[in-house]
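A.B. asks: Using only what follows, build the 3D model:
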Amino acid sequence: MDLAVIDQTKDGVSQYHQDLVRAVLDYAGRYLKLPDNTEMSVTFMNNDEIHRYNKTYRGIDKPTDVISFAIEEDGDDFPVLPDEEMDEELAKNIGDILVSVDIIASQAEYLGHSYERELGFLVVHGFLHLNGYDHMQGDAEEKEMFDLQRKILDDYGLRR
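C.D. replies: All right, here's what the predicted structure looks like:
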């Protein structure tokens, strides 16, 4: 997976945590059998910045833990239909995930698990949204998404 990790935090995100995000999302991508050339980004930020995004794009006037911006590919941007071989070579950008490092820390403490577990939980949660999973459409969809999320994290080694 071609993953851009962007650090917009005041204090900086450690290389260890950036590498963990890369490894967890690479694992999740293989788990979902995404093509190796799948592209996406994860941006770390503080509460004040994610608050602005949450208010602007979701109409919610407070910080949140994670926001996903999926890129819908309707084919409108590419007027010539590629053949199968060309289609396999074209990278597919699935979108962007924004994560608040402030909320990772507070939620990990509140839930009694590690910062790494919470970080993994949030990026996999956002990743699943980018891949069409949704927990807001009903109980069956919520169960499917959260079961898959838990399975990916447990299999990777970030158990609760």
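A.B. asks: contacts and neighbour counts: CA atoms only from here.
C.D. replies: Noted.
A.B. asks: Can you tell me, leaving aside adjacent residues, what's nearest to S68?
C.D. replies: The shortest distance from S68 to any non-neighbouring residue, by Cα to Cα, 6 or more residues apart in numbering, is to I97 (4.5 Å).
A.B. asks: one more, for comparison:
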Amino acid sequence: MHIDFHDQTNSVPVDYIDLLQRLLIFTGQKEEVASEAEVSVSFVSNQEIKEINRNYRQQDKPTDVISFAMQEKVGDEPDIFGEDLPLVLGDIVISLDKAKEQAEEYGHSLERELGFLTVHGFLHLLGYDHMNKEDEAEMFGKQDELLGEFGIER
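C.D. replies: Down below sits the predicted model:
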């Protein structure tokens, strides 16, 4: 899997990015994602994610992670993938500020929080959601399972 990291905060340690890359590859293999799939992960500030959240989700507040799935179809729109096109899964945007806040609030490491948010965003790109109790239980169970198998515990 091809993963592009963009640290707009210029403050994410290289070893965290390495860990998250290995975690995404691990998750992709577990979820049987094509090895040529592409995904991007961006780290931004609370202010930047607030603007994204307002513009795309009409919620004028910072959030921890937002995913933009490229393989998601709406209504009768045509497929945008084929044999000659790369499998672009989409973009994951993570607020580093929010991740730090939540790591402290939940009493675990920033490494664990970034791992959780990365897997959460990636599962959204793969079609998982948590709009109802059943879907939430499936997605959150999958997250816990993947993080545990990879070795990132609370």
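A.B. asks: Drop the TM-score for these two in here.
C.D. replies: The pair, once superposed, lands on a TM-score of 0.92 when counted by TM-score structural alignment, normalised by the length of structure 2; 150 aligned residues with a Cα RMSD of 1.5 Å.
A.B. asks: Can you give me the separation between G95 of structure 1 and E118 of structure 1?
C.D. replies: 21 Å (Cα to Cα, to the nearest Å).
A.B. asks: Settle it for me: which of these two has more neighbours?
C.D. replies: More neighbours surround E118 than the other of G95 of structure 1 and E118, with 24 against 20 (other Cα atoms under 10 Å).
A.B. asks: can you tell me which helix or strand the most centrally placed residue in structure 2 belongs to?
C.D. replies: With distances taken as Cα atoms, centre = their mean, the residue of structure 2 nearest its centroid is G121 (2.3 Å). With elements delineated by DSSP states H and E, G121 of structure 2 resides in helix 110-125, which encompasses its position.
A.B. asks: Tell me roughly how far the next helix or strand after that helix lies from structure 1 on average.
C.D. replies: Beyond helix 110-125 of structure 2 in the direction of the C-terminus, DSSP H and E gives the next helix or strand as helix 133-150. For helix 133-150 of structure 2, the mean distance to aligned residues of structure 1 following superposition is 0.6 Å (mean Cα distance after the TM-score superposition for structure 1).
A.B. asks: residues in structure 1 aligned with helix 133-150 of structure 2?
C.D. replies: Residues 139-156 of structure 1 are where helix 133-150 of structure 2 lands when matched by TM-score structural alignment.
A.B. asks: Tell me the gap between that stretch and the middle of its chain.
C.D. replies: Here stretch 139-156 of structure 1 shows a centroid-to-chain-centroid distance of 14 Å under the convention Cα atoms, centre = their mean, to the nearest Å.
A.B. asks: if we look at that stretch, which residues are touching it?
C.D. replies: For stretch 139-156 of structure 1, the external contacting residues (Cα atoms under 8 Å, 6 or more residues apart in numbering) are 24, 27-28, 31, 120-121, 124-125, 128, 133-136, 159-160.
A.B. asks: Surely the residue nearest to the centre of structure 2 touches A69?
C.D. replies: No. Contact criterion Cα atoms under 8 Å: G121 of structure 2 and A69 do not qualify, at 9.4 Å.
A.B. asks: and V99 of structure 1, which of the three is it?
C.D. replies: Using DSSP: H, G, I helix; E, B strand; the rest coil as the criterion, the local structure at V99 of structure 1 reads strand.
A.B. asks: Please determine how far the residue nearest to the centre of structure 2 is located from R57 of structure 2.
C.D. replies: G121 of structure 2 sits at a distance of 15 Å from R57 of structure 2 (criterion: Cα to Cα).
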